[in-house]
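Colleague: Next input, structure requested:
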Amino acid sequence: MKALIIDDEPGIRFSLGYFLSQRGYELLEAPTSSEGLSLAREFLPDIVFLDMHLPDSDGELLLPHLVVPEIGARVIMMTAYAEIEKAVRSMKCGAENFLAKPFDLEQVALILERIENQLRREKESEQYRQLYSTSVQHAELIGYSPLMLRIQRLIALMAENLSTPVLILGESGSGKELIARAIHRRSKLKGPLVEINSACLSDALLESELFGHEKGAFTDASSTKVGLFELAHNGTIFFDEIGEMPLSIQAKLLKVLDTRKFRRVGGVADITTNARFIGATNRDLPNLVHKGAFREDLYYRIHVMPIFVPPLRERDNDILLLAEHFVQTLGEDMGKGGMCISPSAMDFLVRYKWPGNVRELKNVIERAIILAEGHEILPEHIPSELRLAPLPHQVSSAGAQIKPLHKIEEEYIEHVLRATGNHYSNTASLLGISRSTLHLKLAKMKKAVL
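Modeller: Below is the predicted model:
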């Protein structure tokens, strides 16, 4: 699991960070509210330890930004004894618990154990729901990595907010189209999902496709044509590869998004549309804006709640689930139901970096099913570039020992004492405890040795 400590006291970050790292947490720290929020948005921590008072803001003001669905952190407030009422008020606003400084690591362990159990149950529940979805298309969004769980939360949010434009960003083959379909399906709109690839048509043809044209509007316009915006009424219009859209069409798209009105090519009457907008691209839109290839005003209009689709190499825990899903669905479609992947073949799949993302994995599984003569996919059915991929660095856990909590605390106290040259006042300050408490702990340690 991942944890983030937001506290301006180095001693608190040091002692709590050591304890969490010994517990196996992936850890980041921040001394200010602004740095903490920035890290939380990128790191997506499971748990945040948040100080009530920070140099640039109050912890209560930062709390709502950490518990929003796109981050979804469990927040533990840290406060002084005189602020218990304030901490309780924070819990009513979304905090999971609070710790009074100076805190006991045993108390921290109890709080963490309860939160960890909750997160574990939620993850298992989410995995089950994804694996056994009744919709095959929806099931292709399977995965229980934190990044995919965040996307599932955002899909649910955007399905409820029909007027907000959706921008889906990610590498080619990462599943942007599936996310667009999932948002449309969960929105329960009465109209259809109308898709268009912005890169495959010229300016004139793209304008006619989007807005339609009147009879006689140009040489080949022998009849009136209804555009995609009209077809998508009461539904969703999905612009794939929106980064490739010509600038002239971008200006007209922006006007439609702002006014909800457009005109057919050659027409004079305004047509109203309520189609929901979704766009997707694998391009760097800010860079295109900087180069003048994408309108800045359109970028900010659609960049309200972007959904970043992670590449498969950052979701290595999901590779097994996706591979088994494709073996099942493709095997049935190809008349080879009941197939499985051998452990040795799966090893090759897991260690590969997948530059083509989910699409490449699906193609590799389809090829393996074709080559397999029996009901098991073996290493020889996997392409050579996957089999020749370098092995990841292996760290053996043999001999690893789980230490008792009091032992970790004792080792850390000794570590800080050495760092301060056995200066008791400085050691107590770094540990976030009083000097008298330090002497009591040292006395217990000495008694245990005797």
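
Colleague: okay, CA-based contacts and neighbour counts for the rest of this
Modeller: Will do.

Colleague: Count the residues that sit near residue 127.
Modeller: Residue 127: 18 surrounding residues under other Cα atoms under 10 Å.

Colleague: Now do the buried residues in whichever helix or strand it is part of.
Modeller: Using DSSP states H and E, residue 127 maps to helix 105-131. Going by neighbour count (16 or more other Cα atoms under 10 Å), the buried part of helix 105-131 is 105, 108, 111-112, 115-116, 123, 126-127, 130-131.

Colleague: just stretch 340-353 next, same as before
Modeller: Buried residues in stretch 340-353, counted by 16+ other Cα under 10 Å: 340-341, 345-353.

Colleague: Stretch 366-378 too?
Modeller: 366, 368-369, 372, 376-378.

Colleague: ditto for stretch 229-248
Modeller: Judged by neighbour count using 16+ other Cα under 10 Å, the buried positions of stretch 229-248 are 229-246.

Colleague: Just the ones in strands from those, please.
Modeller: Judged by DSSP state E, those include 236-240 as members of strands.

Colleague: mind listing the helices for the stretch 251-400 of the chain?
Modeller: For the stretch 251-400 of the chain, the helices defined by DSSP state H, counting those that start in this stretch cover 285-291, 296-302, 319-333, 343-351, 357-371, 384-387.

Colleague: Could you list every helix and strand in contact with the helix or strand harbouring residue 153?
Modeller: If you go by DSSP H and E, residue 153 is part of helix 146-160. Here helix 146-160 touches helix 176-187, strand 307-309, going by 3 or more Cα pairs under 8 Å, 6 or more residues apart in numbering; DSSP states H and E.

Colleague: For the comparison step, fold the sequence that follows:
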Amino acid sequence: MTRVCLIEDDAIMGEALVERLTLEGFAVDWRRTGRAGLAALRETGVELAVIDVNLPDLSGIALFERLIASRVDLLPTLFITGYGTIEDAVRLLKLGAADYLTKPLDPGALIDKLRALAATSAPRRDVRQEVSEHERLGISPAMCRIEAELDRLARHPQTPVLISGESGVGKEVVARALHRRQCPQAPFVAVNCAALPETLIEAELFGHERGAFTGAERRRPGVFEQAGAGVLFLDEIGDMPLALQSRLLRVVQSRQLTRIGGVEPVEVGARLVCATHRDLAALVRAGHFREDLYYRVRVLEIAIPPLRERPEDILWLAERFLAEHGARFPDERRRLEAADRQWLLNQPWPGNVRELQHTLERACILGQGERLRLRSTDTALAETSLRQQTEAGERATILAALVEQDYRMTQTAARLGISRKTLWQKMKRYGLSRTEDAG
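Modeller: Prediction:
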């Protein structure tokens, strides 16, 4: 039975959670203050923690910081709050929290998350001690789960991996993270299958012997051989010509290849990591991708969610990109202001992490002092135009109501559904008076 420490000061919610967790098979130790909870978490036997951020004596964040200072291994910890913000989530996840939930709380979601954490019931390692901040993939729960998956995948170096996700999510970044965990001293070779001419891709992948074709003046090893015992990253595998897919399948299955113009087999020691932003299953159904190759390269699959689905990473990545830019260009050290943060969180980021990075690079270059210039001139002009149109429409509406009500303030305000004070302020702002009545 998994033992959960619940730290919640609300009596009604606490009793409800204890009852539900007990029915679901958890052993619950309920504490109502931060200090009592801290004492319980320091005891042995507790496997999971659920902490309310707002406690009567100290915040859940402060409690967690004290816990970190007092022990090396962190328990998998979920936070619950009625005042959740992205900034709070970023701070908690940076500290090492497993996840957070906002009130009104969905008990089913809480149970699901606790069961998922209980499945890996070993104490959560302090990621910051093992992976530098620069090497981390993100602080969102989704990216932390991917990092944990990479640790397991690194122990099986001969099994192919497929990384899927929209363009710009960082598929090569994840592939390099796997390489660092598996074989940091061995080569990492990356090839974009969509960027190579179809006439050259076979020689690029498998190499060729001298005289194999016109212009082949010497033997050249392909990328499989160049990768040695490291990692070969084939990006945009969905764009590989169908004719080459059968040969790639043979290499993956036999772990041997034959150079173009050669007869002797060459052993392949590299791990194959493929990536695509396309739906390979749909390509298989359409006859554009071999079904047998599809199942062979996706023995292990990592799906990277788009940036819009992990907002916790947006500000974390932004701070990281700003720090990197400032390190390269000390006279262009910028910082995020509150308005910048909100603007970043409001963007859909169709280009994902790549778009975010380019946006911040431009904002740093065009900024002044410590201030960024996040919005482009076109965007600023469009927003100004929209604001002007909105204000012109509002002014016309108020003027029409004033004329209709013969400039009687109380009746006009009632007609517009605003207070007399607000009406007066808007009239002053738009310069409205009886002289505006042209009729």
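
Colleague: Need the TM-score between these chains.
Modeller: Comparison of the two superposed chains (TM-score structural alignment, normalised by the length of structure 2) gives a TM-score of 0.60, and 297 aligned residues with a Cα RMSD of 3.6 Å.

Colleague: hang on, the earlier thing: next, format the helices and strands packed on helix 146-160 of structure 1 as CSV and append distance to residue 224 of structure 1 and mean neighbour count.
Modeller: Converted to CSV, these look like this (distance: least, Cα to Cα, whole Å; neighbours: other Cα atoms under 10 Å):
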stretch, distance to residue 224 of structure 1, mean neighbour count
helix 176-187, 28, 20
strand 307-309, 37, 19
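
Colleague: Now distance to residue 62 of structure 1 too, for these, in a markdown table please.
Modeller: A markdown table is the format used below for those (distance: least, Cα to Cα, whole Å):
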| stretch | distance to residue 62 of structure 1 |
| --- | --- |
| helix 176-187 | 29 |
| strand 307-309 | 22 |
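
Colleague: between these, which one is nearest to residue 15 of structure 1?
Modeller: The closest of those to residue 15 of structure 1 is strand 307-309. By Cα to Cα, the value is 34.2 Å.

Colleague: Would you mind pulling the contact partners of that closest one?
Modeller: Strand 307-309 of structure 1 is touched from outside by 151, 154, 166-171, 174-176, with contacts defined as Cα atoms under 8 Å, 6 or more residues apart in numbering.

Colleague: go again using 6 Å as the cut-off
Modeller: The contact list for strand 307-309 of structure 1 (Cα atoms under 6 Å, 6 or more residues apart in numbering) reads 168-170.

Colleague: Ok, stretch 319-339 of structure 2 next?
Modeller: Against stretch 319-339 of structure 2 from outside (Cα under 6 Å, 6+ apart): 370-371.

Colleague: Endpoints of it, how far apart?
Modeller: 14 Å (Cα to Cα, to the nearest Å).

Colleague: Show me which residues of that stretch are buried.
Modeller: Of the residues in stretch 319-339 of structure 2, 319, 321-323, 325-326, 332-336 count as buried by neighbour count, 16+ other Cα under 10 Å.

Colleague: Residue 271 of structure 1 is nearest to which of the helices and strands packed on helix 146-160 of structure 1?
Modeller: Nearest to residue 271 of structure 1 among those is helix 176-187 (22.6 Å), distances taken as Cα to Cα.

Colleague: now the angle between helix 176-187 and the helix or strand following that closest one, please.
Modeller: Per DSSP H and E, the first helix or strand lying C-terminal to helix 176-187 of structure 1 is strand 193-197. Comparing the axes of strand 193-197 of structure 1 and helix 176-187 via axes from the mean of the first three to the mean of the last three Cα atoms, to 10 degrees yields an angle of 160 degrees.

Colleague: The equivalent of residue 288 of structure 1 over in structure 2: neighbour count?
Modeller: Residue pairing (TM-score structural alignment): residue 288 of structure 1 is matched to residue 283 of structure 2. For residue 283 of structure 2, the tally of surrounding residues (other Cα under 10 Å) stands at 16.

Colleague: measure residue 283 of structure 2 to residue 306 of structure 2 for me?
Modeller: Taking Cα to Cα, one finds residue 283 of structure 2 at 21 Å from residue 306 of structure 2.

Colleague: Find the nearest non-adjacent residue to the most centrally placed residue in structure 1, please.
Modeller: The structure's structure 1 has its C-alpha centroid closest to residue 147; by Cα atoms, centre = their mean the separation is 2.8 Å. Using Cα to Cα, 6 or more residues apart in numbering and skipping residues adjacent in sequence, the residue nearest residue 147 of structure 1 is residue 310, 6.9 Å away.
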